[in-house]
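Engineer: Provided below for reference: sequence and predicted model.
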Amino acid sequence: MSFETLDALRALLADMPGPDAEAVQGATDRNGQLTKPPGALGRLEDLAIWYAGWRGDARPAINAPQVIVFAGNHGVAARGVSAFPPEVTVQMVANFEHGGAAVNQLAKAFGARMDVVALDLDTPTADFTAGPAMSEAEVVAALRAGWDAVDPQTDLLVVGEMGIGNTTSAAAISAKLFGGDATAWTGRGTGVEGGALALKTKVVADGLTAHAEAGDGLDVLMRLGGRELAGMAGAIARARTLRVPVIMDGFICTAAAACLERTVAGALDHVVAGHQSAEGAHPRMLEALGKEPLLSLGLRLGEGSGAALAIGILKGAVACHSGMATFGEAGVSDA
């Protein structure tokens, strides 16, 4: 299963599998027999049942989580929209590969395999204020790189990103997909403020004007996105074909994922929001997608760090669901 064009991916998205109804029912029945008052574990119960449905197992386990960090460079960064120069993308990729970033520590802490996929770092995307950020061939290549990066044996996926300038891209995507002006969606990103924030906001506004005729989410991704955003979107789509649940990261990852949802409604049913980031527009985006975050800790690092931290929440939910005794097994009265 693969694709060579955006139309072919659209067709795949329209024919994706759903959760296993029998597993959902079995998990629901089991949850009702566990040694606890009904609902006592709150959202953990819902998460476990959701996970069981996608894995097709009423009593599942999480044994092989995977974290993938995608990296790309943005032509729009040359407009001065970030507090850091584009060279930082390459430097941080090396840091990921040597195990020195925050996401490396979190992946290790929760037993996740971590992969880094650098996407044509020597060739930034085009400045989206002057034309599409990518051609169709370029965005398809990045989407397919994400698709191919997912290990078919994984049972839980986290995707993250690194790319100087990508909060500008994410802001433009969000404004185009959800409506509203550039000011409502443009935040500080790496820490810009004052005149630099005003410049960043203008760049987003110019991008929206340049692509007023953009179509569905995949078209918006091609016009306003970056290779690392496309990589994340491709990996999330691939996970759906494998019935692998996904934990979504912060503002940039959510913008990438939203491109799938705005192409085919329901494309993110296998996705939960790992956290609500400190980027100002992220709560608004999560609300528009109907995703309630698992954590809200003021994180704004990216890299997949918030979602990697949330692996522990999902592991805890599944461990309680599958490992707890039922009233009958424990010899405890449920009257």
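Structural biologist: Perfect, I can see it now. Residues are numbered from 1 along each chain as shown.

Engineer: okay, CA-based contacts and neighbour counts for the rest of this
Structural biologist: OK.

Engineer: can you give me the offset of the helix ranked longest in the chain from its chain's centre?
Structural biologist: If each helix of the chain is counted by residues according to DSSP state H, the longest one is helix 305-323. With CA atoms, centre = their mean, to the nearest Å as the basis, helix 305-323 stands 16 Å off its chain's centre.

Engineer: Show me which parts of that helix are buried, residue by residue.
Structural biologist: 305-315, 317-322 (16 or more other CA atoms under 10 Å).

Engineer: ranges for the strands of this protein?
Structural biologist: Using DSSP state E, the strands of the chain run over 65-71, 113-118, 156-162, 246-248, 271-273.

Engineer: what's the angle from the second one to strand 65-71?
Structural biologist: What that stands for is strand 113-118. 20 degrees (axes from the mean of the first three to the mean of the last three CA atoms, to 10 degrees).

Engineer: other SSEs contacting strand 113-118?
Structural biologist: Contacts defined by 3 or more CA pairs under 8 Å, 6 or more residues apart in numbering; DSSP states H and E place strand 113-118 against strand 65-71, helix 87-97, helix 102-109.

Engineer: one more structure, for comparison:
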Amino acid sequence: MVDVASISTLDEIHVLLKELPGPDRAAAAKAEERQSQLTKPLGALGRLEELAIWLASWQGRAKPQIERPFTAVFAGNHGIAAKGVSAYPTEVTKQMVANFIHGGAAVNQLCGLADSDLRVYELSLDEPTADFSEAPAMPEDDFIRAMAYGMMAVEEGIDVLALGEMGIGNTTSAAAICTALYGGDAGDWVGRGTGVDDATLKLKKDLVNQAMELHQADFAKDPLQILRCVGGLELAAIAGAVIAARLARTPVLLDGYTCTAAAAVLHAIDPRLLDHCVVAHQSVEPGHVALMEKIGKQPLVNFNMRLGEGSGAVLAILLLKAACACHNGMATFAEAGVSGPAD
């Protein structure tokens, strides 16, 4: 097992990314074979069948299970928020973390329903990142520490990892990441986040465009530099958690726009790095649809959600449980004495 706590440079992270394992194709083949024998027309359960096979390929067993789901919510504050890009003050990040801890947030209720453990990871809430419209959001050592922190949050023995975030101003970071990765004007990627007015929406676009000019030289060096320059501590931690989950062959559920943007940086390095990830839901943020197209993902649900905090990812745990229940519990044609499809 890699000692992630010892990682101290971006070069070491890139070496690690080249060593990540792939799916268990033998387990996937067995799962596909079982699906062909279950008492239903092949493909009749649609994405539930696909999810069962996907889970089998990463869990390494023909009958996947969701008995120990784990939800990790990373929280950090953004210097860009001081420019007024959010409808809420930065104090809300810390207040919401307390709400998570005391069980009062939506993610707590959904975790209870999904029987998922929930951990909230605070990243220097009293020390926001720098305002990325004026300077890189994080110095390299802070960025690497945040990624390593995210890696260490992935516990052994879990069946699936649901990822979420909390951080006032982080939809502005998500838009900046996507603009840097895929180009275009900031207006293609900036949305209303927590519900800002037209003037604030314009401000967000202007600040993202300003950041593109400021950090262009750094962006060209390495996709990880994009995350360092315009991301946040919690977004760096999410990227680290995605890497650690891949090391452990643990399937991952990504929450909405901000969480997907953090993971997209890894996709820019190598598209295969997100093969163990599924996007749980389609955010109301307009950039999320375009982002999912860029990384080749389709959301599991579209409930017009824009809450963050892992709420959509945890909701999708229930779908994975449904996929496993059908895959594992249904009888085969032979077991049920039902005639299979005609030759």
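Structural biologist: Perfect, I can see it now. Please read all numbers here as calculations on a predicted model, not as lab measurements.

Engineer: Could I get the TM-score for this pair?
Structural biologist: TM-score for the superposed chains, counting by TM-score structural alignment, normalised by the length of the first structure: 0.98, backed by 335 aligned residues with a CA RMSD of 0.9 Å.

Engineer: what's Ser339 of the second structure in contact with, if anything?
Structural biologist: Phe333 (CA atoms under 8 Å, 6 or more residues apart in numbering).

Engineer: circling back: how far apart are the longest helix of the first structure and its match in the second structure?
Structural biologist: After superposition onto the second structure, helix 305-323 of the first structure lies on average 0.9 Å away from the residues it aligns with, using mean CA distance after the TM-score superposition for the first structure.

Engineer: which residues in the second structure does that helix align to?
Structural biologist: Aligned using TM-score structural alignment, helix 305-323 of the first structure spans residues 311-329 in the second structure.

Engineer: Show residues contacting that stretch.
Structural biologist: 34-35, 38, 48-49, 51-52, 63-66, 69, 71, 106-107, 110-111, 114, 116, 162-164, 253-256, 279-281, 300-301, 305.

Engineer: what about stretch 155-172 of the first structure, start to end distance?
Structural biologist: 32 Å (CA to CA, to the nearest Å).

Engineer: Let me fix that, I meant to ask about stretch 288-306 of the second structure.
Structural biologist: 11 Å.

Engineer: circling back: Pro86 of the first structure: which of the strands of the first structure is closest?
Structural biologist: Ranking the strands of the first structure by proximity to Pro86 of the first structure (CA to CA) places strand 156-162 first, at 10.5 Å.

Engineer: Which secondary structure elements does the closest one sit against?
Structural biologist: strand 65-71, helix 87-97, helix 227-241, strand 246-248, helix 251-261, helix 305-323.

Engineer: quick one, helices of the stretch 1-150 of the first structure?
Structural biologist: Using DSSP state H, counting those that start in this stretch, the helices of the stretch 1-150 of the first structure run over 6-13, 21-31, 43-55, 87-97, 102-109, 136-149.

Engineer: Same question for the second one: list its buried residues.
Structural biologist: By neighbour count on 16+ other CA under 10 Å, the buried set for helix 21-31 of the first structure is Ala23, Val24, Gly26, Ala27, Thr28, Arg30, Asn31.

Engineer: Count the neighbours of the counterpart of Ala114 of the second structure in the first structure for me.
Structural biologist: When the first structure is aligned by TM-score structural alignment, Ala114 of the second structure is paired with Phe110. Phe110 of the first structure has 15 neighbours, counted by other CA atoms under 10 Å.

Engineer: give the contact list for Phe110 of the first structure.
Structural biologist: Ala308, Leu309, Ile311, Gly312.

Engineer: just Asp159 of the second structure next, same as before
Structural biologist: Gln59, Gln65, Ile66, Glu67, Arg68, Pro69, Phe70, Thr250, Pro251 are the contacts of Asp159 of the second structure under CA under 8 Å, 6+ apart.

Engineer: Can you tell me how far the aligned partner of it in the first structure is from Pro65 of the first structure?
Structural biologist: Aligned by TM-score structural alignment, Asp159 of the second structure pairs with Asp155 of the first structure. Going from Asp155 of the first structure to Pro65 of the first structure by CA to CA gives 6 Å.

Engineer: Need the counterpart of Phe251 of the first structure in the second structure.
Structural biologist: Match for Phe251 of the first structure (TM-score structural alignment): Tyr257.

Engineer: Give the burial count for its match, as a bare number.
Structural biologist: 28.

Engineer: And for it, nearest residue in space, chain neighbours not counted?
Structural biologist: Closest residue to Tyr257 of the second structure apart from its sequence neighbours, by CA to CA, 6 or more residues apart in numbering: His288 at 5.1 Å.

Engineer: which residues does the aligned residue in the first structure for the one you found contact?
Structural biologist: Here His288 of the second structure is matched to His282 in the first structure, going by TM-score structural alignment. Going by CA under 8 Å, 6+ apart, His282 of the first structure touches Gly250, Phe251, Thr254, Gln276.

Engineer: got the contact list for the residue positioned nearest the centre of the second structure?
Structural biologist: For the second structure, the residue nearest the mean C-alpha position is Leu254 (2.9 Å; CA atoms, centre = their mean). Taking CA under 8 Å, 6+ apart, we find Leu254 of the second structure in contact with Ala162, Leu163, Gly164, Thr260, Cys277, Val278, Val279, Ala280, Gly310, Ala313.

Engineer: want to throw those into JSON lines with distance to Thr93 of the second structure?
Structural biologist: Below are the contacts of Leu254 of the second structure laid out as JSON lines (distance: CA to CA, whole Å):
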{"residue": "Ala162", "distance to Thr93 of the second structure": "20"}
{"residue": "Leu163", "distance to Thr93 of the second structure": "17"}
{"residue": "Gly164", "distance to Thr93 of the second structure": "13"}
{"residue": "Thr260", "distance to Thr93 of the second structure": "20"}
{"residue": "Cys277", "distance to Thr93 of the second structure": "26"}
{"residue": "Val278", "distance to Thr93 of the second structure": "26"}
{"residue": "Val279", "distance to Thr93 of the second structure": "24"}
{"residue": "Ala280", "distance to Thr93 of the second structure": "23"}
{"residue": "Gly310", "distance to Thr93 of the second structure": "14"}
{"residue": "Ala313", "distance to Thr93 of the second structure": "19"}
